[in-house]
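Asker: My questions are about this predicted structure, shown below with the sequence.
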Amino acid sequence: MATDPLLTPFRLKGLTLRNRIVSTSHEPAYSDDGLPKDRYRAYHVEKARGGVGLTMIGGSALVSRDSAPAFGNLQVWKDESVPWMRRLADEVHEHGAAVMIQLTHLGHRTSNYTHDWVPAVSASATREPAHRAFAKAAEQWDLDRIKDDFVRGAQACREAGLDGIELMLYGHFLDSFWTPFWNHRDDEYGGSYENRMRYPLEVIGAVRAAVPDDFLVGARVSFDEERAPGVGPQEALRIGGDIAAAGIDFISLVKGSIESDTALSRMIPPMGTPASPHLEFAGRMKRELTVPVMHAARIADVATARYAIEAGLLDLVGMTRALLADPYLPLKVATGQEDRIRPCVGANMCIDSIYTSGAAFCIHNPSSGRELEVPQVVAPAAAPRRVAVVGGGPAGLEAARVAGERGHDVTLFEAGSALGGQLALAALSPRRRDLQGIVDWRAQELERLGVKVHLDTYVEADTLAGGGYDVVVVATGGLPGRPDVPGAQLVLDGWDVVSGARRPTGRVLVYDDHGGTQALDVTETLLRAGAEVELVTPERTVSPEVGALVGAGYFVALAEGGVRQTVLRRLLSVERTPDGLLVTLGAEGASRTETRRVDAVVAEVGTVAVADLYDELVAGSSNHGEVRIEDLLALRRQSAVRNPAGTYQLFRIGDAVAGRNVHAAMLDAARLARAL
């Protein structure tokens, strides 16, 4: 493997990286009071331990107090940041990786109503749709102090022992001057190319002069903003040459813009979109640049990353989301275990959950961001036990995998003919087909671990109770719920529609009282069948649980399909009439109702736990199914004993407890199985 292009060292100015794999700057929102404390440090140290060449912290780390943190940003302007960054840098270096940080002033890309509630600033008085701030045009005193803040921020990072910084030069304050999309000034900082470049070059020059020559200063730049008026490839190449002459040592090259959800989803593509869509473009731009180039945009598999280096398209390849899914990816490549790499499926929960859940989480690696609580490496058990897992959905698969890793004798029973549960159903949607990778990877791991898998097996409680098992884990999932309204028997469920068992046409009303992707998948399925669809929800917004990056593609499809979207309306009743179905809708607190005449109604209201087997097993268990939360969170063996005569411990996880998402099911399984 010494000749693997991905594993060859690379000299970045005076710094030698051990390989070409980079975790590029991103903000997982793991900070504590804006500082990279224990959780933040553990996340990056694990990547270093896993063999990455360079890990970059602090996506959009803030140099100025007035730049309000919009998504858990590090706040480098705080003096306390230096010792925390130093500790992180020291530990990353101990494991052989380099570490840098991205510095920025967010400019207009924030909210007016957070942090210190001071006005946002930009090149011009403008508003960014994504974060909704109305920004004022920066005055000279703003420019002076922000330039000084960049200098102090760079010096603080040098003092902390980091190997370099990356200036964020797309979508934020500095590049708002050079792009005509945001810059509408008529002074010496607006109009001509030279004027628009004046302030960014001043800042770059001041930063470069303030740090030693061996301290790297890079830039992340969009080489095609894909908007009008904006910066296209030719002007971007001119910018690239000018910033390199001003002291930039490397460029992290991206394509697109980020001012709206749809634009951002093109720059950071989710599942259901082409892999590595900007790689060839990055290669063309690299040929024209004089400094090393790295690039990251859905380069999720090793073969593509290897090609990018071998073909000379990139000097360094960003595999950021792939490393969040498996921080040991580089080590597995180096040790000939590529087939064991946990795949990034592009669910983009890692980005969207920053806004929906407050931090970045991988849809199927519950340890990322929880390294201190749920270690990435599964420890062997002190003594093997016989474990039965019932259900081959995400919760059951993860429980069986982790228990197998610990050395237990594990048997998995699945009533269906294939593994995957609701994940396999969701993967039938063309937009979410990559979810199948979650199932396939675990199926492969179970085979490697010697876990016995029985498909088409509806196992009875008596069989389990008398089977000599020490532990029984019930992961039987859930079934579609029905709306509790008159005429509910006339309503179809989304599972039948997505699976193809039922395919209504004509006028179809989709009622969503769940808020996830499920109703959107149903709607797209109906559109492909030629139906005329209205999507109705009692929520204030459509699909509130769906993040911006995943949602953007769905909402484009809904717009193209002419889907009527109705919010703040609750389903009250469904009645069969000679002309089809009569649907009555109402708004909470209002007496007025309205009706629709449709050919079919499909409802998505979540799942109802399938707990029959669990209920039958409770009496014979030693713990009566009790899960002690303090044991669960501390990864201690469950200590509850409610029935000393019980012959097995009993637990249930995932949707067999309550309807939740894939990540919650994985986390249930990971916590429980690591302590069996």
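Answerer: The structure has been received and is ready for your questions.
Asker: only C-alpha atoms for contact and neighbour calcs from this point on.
Answerer: OK.
Asker: Just give the nearest non-adjacent residue to Ala2, would you?
Answerer: Thr8 (7.2 Å; Cα to Cα, 6 or more residues apart in numbering).
Asker: Contact partners for His44?
Answerer: Neighbouring residues of His44 by Cα atoms under 8 Å, 6 or more residues apart in numbering: Thr55, Ile57, Leu88, Val92.
Asker: I'd assumed Asn19 was in contact with the residue nearest to Ala2.
Answerer: Yes: with contacts counted by Cα atoms under 8 Å, Thr8 reaches Asn19, the gap being 5.0 Å.
Asker: what's the residue closest to the geometric middle of the chain?
Answerer: Central residue of the chain (Cα atoms, centre = their mean): Cys350, 1.6 Å from the mean position.
Asker: Isn't it up against His364?
Answerer: No: at 10.3 Å, Cys350 does not count as touching His364 under the criterion of Cα under 8 Å.
Asker: next SSE after the helix or strand hosting Val602?
Answerer: Counting by DSSP states H and E, the element that carries Val602 is strand 600-604. Elements were assigned by DSSP H and E; along the chain past strand 600-604, the next helix or strand is strand 607-609.
Asker: who has more neighbours, Thr8 and Asn19?
Answerer: Asn19 (22 against 16; other Cα atoms under 10 Å).
Asker: Which element, helix or strand, includes that one?
Answerer: Applying DSSP H and E, one finds Asn19 in no helix or strand.
Asker: ok so, going back, pull the distance from the strand holding Val602 to the chain's centre.
Answerer: Distance, stretch centre to chain centre, for strand 600-604: 29 Å (Cα atoms, centre = their mean, to the nearest Å).
Asker: ok, second structure coming up, stack it against the first:
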Amino acid sequence: MAAYPNIFTPIKLNQLTLPNRIYSTAHAEVYADAGGMPGDRYIRYYEEKAKGGLGMAICGGSSPVSIDVPQGSWKPVNLTTDRVIEPMARLADTVHRHGMKIMIQATHMGRRSAYAGDPWPHLVSPSGVREPVHRGNAKEIEIEEIKRIIGDFAKAAKRVQTSGFDGIEISAAHQQLIDQFWSPRTNMRSDEWGGSLENRMRFGLEVLQAVRAAVGRDFCVGIRMCADEFHDDGLDHETLKDIAQAMSETGLIDFISVIGSGADTHNSLANCMPPMALPPEPFVHLAAGIKSVVKVPVLHAQGIRDVSQAERILANGLVDLVGMTRAHIADPHIMNKVREGREDQIRQCVGANYCIDRMYSGSDTLCVQNAATSREATMPHVISPTNGPMRRIVVVGGGPAGLEAARVSRSRGHDVVLFERNETVGGQINLAAKAPQREQMAGIVRWFDLETKRLGIDRRLGTEANAEMILAEKPDIVVLATGGRSHVHQVEAWGASEGLSVSSWDILAEKVQPAENVLVYDGISTHAGFGTADFLASRGSTVEIVTPDVKVGDDVGGTTFPIFYRRMYAQGIIPTPNFWLDRVYAEGNKKIAVLRNEYTDELEERAVDQVVIENGITPNTELYWSLKEMSINRGQIDINALYSNEAQPVLNEQTDGNRFVLFRVGDCVSMHNIHAAIYDSLRLCKDF
């Protein structure tokens, strides 16, 4: 704590005293039960942060106050009904037991939604301007509707107060209804709700007046706002400073939470939850600008993933509280680890944005590297020692699946040997980190590397294990995490074996040097294909990236593909979607790539110097087949037990050094992503 005096300095917001200056911001968890009720999963997720020492969390990103806001794929907490009071009270009581304060974000989305979902409303906005990200077609809001929604904010705030929550944050960020009124980009009205800045601010001020009247002077009320929309026709920093100052001087609010960037286009949305491609804390200067003109504490969170960053920002007086939201998705116990001098054990967020990209595809928020997050009912964040027999466990493969298997098994108290054929651990993550602006992926490996060393695992790097070596260890359990290899030989016509094409792995590992004119064929449309194209272009190659999907990087995610596209256009990479690679043949010193259109079957040819293929992986299964018949369970996982989060029944069998149990995890079963590989190992090995 002595190293972080500013972080551990208490602060008061209205009647609330927070024990430290780190908090978790409102975000769409996508965990709420039917009807928008915070259920067991939701409560456990926030309880884990409370257990971990967090001072305050603001939950329920974009929780609607009015029934004409579709519930949408982000499953928000439903603040439109009194039914929410009881489950919110359970959430508040739960986190309060651990000393954490909790608030919720309330909003009306306006045009920032899609009408095609219950209750199929006609969306409203100040001037009926369409929102491109959510395809939000809206009507021009009428004065009667304005008054109704102001009343809805007040009713929602009263529900929040009644539930025992500690405060409420009103959202005027991410281009929701309040800042739709503020912005000349979306407000072209000529009545008292539009035109001058004073008129455009009227709706937001009346919302705050109604909320304060409903909850009284002693209940904490804040506002979240943007500090620069980054649109020529939108709100700039100086105008937003004027708005913040005016809001502060009303005496209606107790804090202002500040973000940088609007969120109404795909490109600007990527700024709001800065991925690893953006520099650290990219918008803290904007928050500091707001702080310079207001009388209330300023909160800020964007791209702050390390406590040292947070301490420096606080020490310099740039803001009053620092949000580390994705950091706490990666490791909800950050504050306890800092307090106890265990900073080197913090699983640091790398900014992969797997969490937020899943949300934008309508899936629940998960962490790329922590499979326990949001699975607190079944998956442990802290591995407890076994009450059963001590076992000798051999893990083969030092990628994410193998590292997690070794870490969890050793944390259970077992004797663990880890074989890895390369001199370093990390597996395919080491390749992923080679792509430009993806270097921070290596942080996942760094944590596993430190943890497996700290736990005293017998790591045998640079050693390719075979069946004889494994059996010589007299194992009770063998976990194979041997991964896969680049799947360029799937189509014989691509000519990989004849040197007509090379794999993305060859390029990223720098086994093959980039050529001058390159065609990248991406059959998977995840990060790997585009990362390879970017790697080549960064080294001077002229690159065309071809995919059969509807767009390049189609499976990447809403906050990541815009970053890729910025790179693509800046580097002059040519995108060619909707084409299959049929075959590759040689013509003189050129490679001829024959492309087939998905929709017309017409063929096109490209004469290039190099064809690079990203086609996923094929599992490494040789070691599995050599051990399968010798194992007690013939290598089989009882999926009923696995999917029920129960111990494998075969673990009850007697093992004696000659009889062993065999399991496979990760890509050596079939191609999965990093999160899935880690989850494979956690849910299997937690019961060893």
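Answerer: Yes, it's here. All values derive from a computational prediction rather than experimental measurement.
Asker: Val425 of the second structure pairs with which position in the first structure?
Answerer: Applying TM-score structural alignment, one finds that Val425 of the second structure aligns to Leu419 in the first structure.
Asker: any idea whether the closest residue to that match other than its chain neighbours is helix, strand or coil?
Answerer: Of all residues not flanking Leu419 of the first structure in the chain, Gly392 sits nearest, at 5.1 Å (Cα to Cα, 6+ apart). The three-state assignment at Gly392 of the first structure reads coil, by DSSP: H, G, I helix; E, B strand; the rest coil.
Asker: What's the local residue count around Gly392 of the first structure?
Answerer: The number of residues packed near Gly392 of the first structure is 29, by other Cα under 10 Å.
Asker: distance of it from Pro180 of the first structure?
Answerer: Applying Cα to Cα, to the nearest Å, the value for Gly392 of the first structure to Pro180 of the first structure is 54 Å.
Asker: Map Val221 of the first structure onto the second structure.
Answerer: Taking TM-score structural alignment, the alignment pairs Val221 of the first structure with Met225 from the second structure.
Asker: my read: that match touches Leu177, true?
Answerer: No: contact status for Met225 of the second structure versus Leu177: not in contact, 11.6 Å apart, counting by Cα under 8 Å.
Asker: Between the two, tell me which one has more neighbours.
Answerer: Met225 (26 against 23).
Asker: ok, Gln180 of the second structure to Glu47 of the second structure distance?
Answerer: 34 Å.
Asker: quick one on the thing from earlier: does the match of Val425 of the second structure belong to a helix, a strand or coil?
Answerer: Per three-state DSSP, Leu419 of the first structure ends up coil.
Asker: for the match of Val221 of the first structure, what are its contacts?
Answerer: Counting by Cα under 8 Å, 6+ apart, Met225 of the second structure has contacts Ser171, Ala172, Ala173, His174, Asp179, Ile256, Ser257, Val258, Ile259.
Asker: What is the nearest of the residues you listed to Asp40 of the second structure?
Answerer: Comparing these against Asp40 of the second structure with Cα to Cα places Ser171 closest, at 25.5 Å.
Asker: what about the helices in the stretch 51-200 of the first structure?
Answerer: 81-94, 140-159, 175-178, 193-210 (DSSP state H, counting those that start in this stretch).
Asker: Show me what counts as buried in the last one.
Answerer: Using 16 or more other Cα atoms under 10 Å as the test for burial, helix 193-210 of the first structure gives 193, 195-201, 203-208.
Asker: is it possible to export these to CSV including distance to His184 of the first structure?
Answerer: Shown next, in CSV, are the buried residues of helix 193-210 of the first structure (distance: Cα to Cα, whole Å):
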residue, distance to His184 of the first structure
Tyr193, 12
Asn195, 11
Arg196, 10
Met197, 13
Arg198, 14
Tyr199, 14
Pro200, 16
Leu201, 18
Val203, 20
Ile204, 22
Gly205, 24
Ala206, 25
Val207, 26
Arg208, 28
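Asker: Of the residues you listed, which is the nearest to Thr593 of the first structure?
Answerer: Arg196 (55.8 Å).
Asker: counterpart of that closest one in the second structure?
Answerer: By TM-score structural alignment, Arg196 of the first structure lines up with Arg200.
Asker: Tell me which residues touch that match, please.
Answerer: Contacts for Arg200 of the second structure (Cα under 8 Å, 6+ apart) come out as Phe181, Trp182, Ser183, Asn187, Glu192, Trp193, Gly194.
Asker: repeat for Glu27 of the first structure
Answerer: The contact partners of Glu27 of the first structure, by Cα under 8 Å, 6+ apart, come to Ile57, Gly58, Gly59, Ser60, Phe71, Gly72, Asn73.
Asker: which SSE is Arg485 of the second structure in?
Answerer: Per DSSP H and E: Arg485 of the second structure is located in strand 484-486.
Asker: nope, Ala552 of the first structure is what I was after
Answerer: Using DSSP H and E, Ala552 of the first structure falls in helix 548-560.
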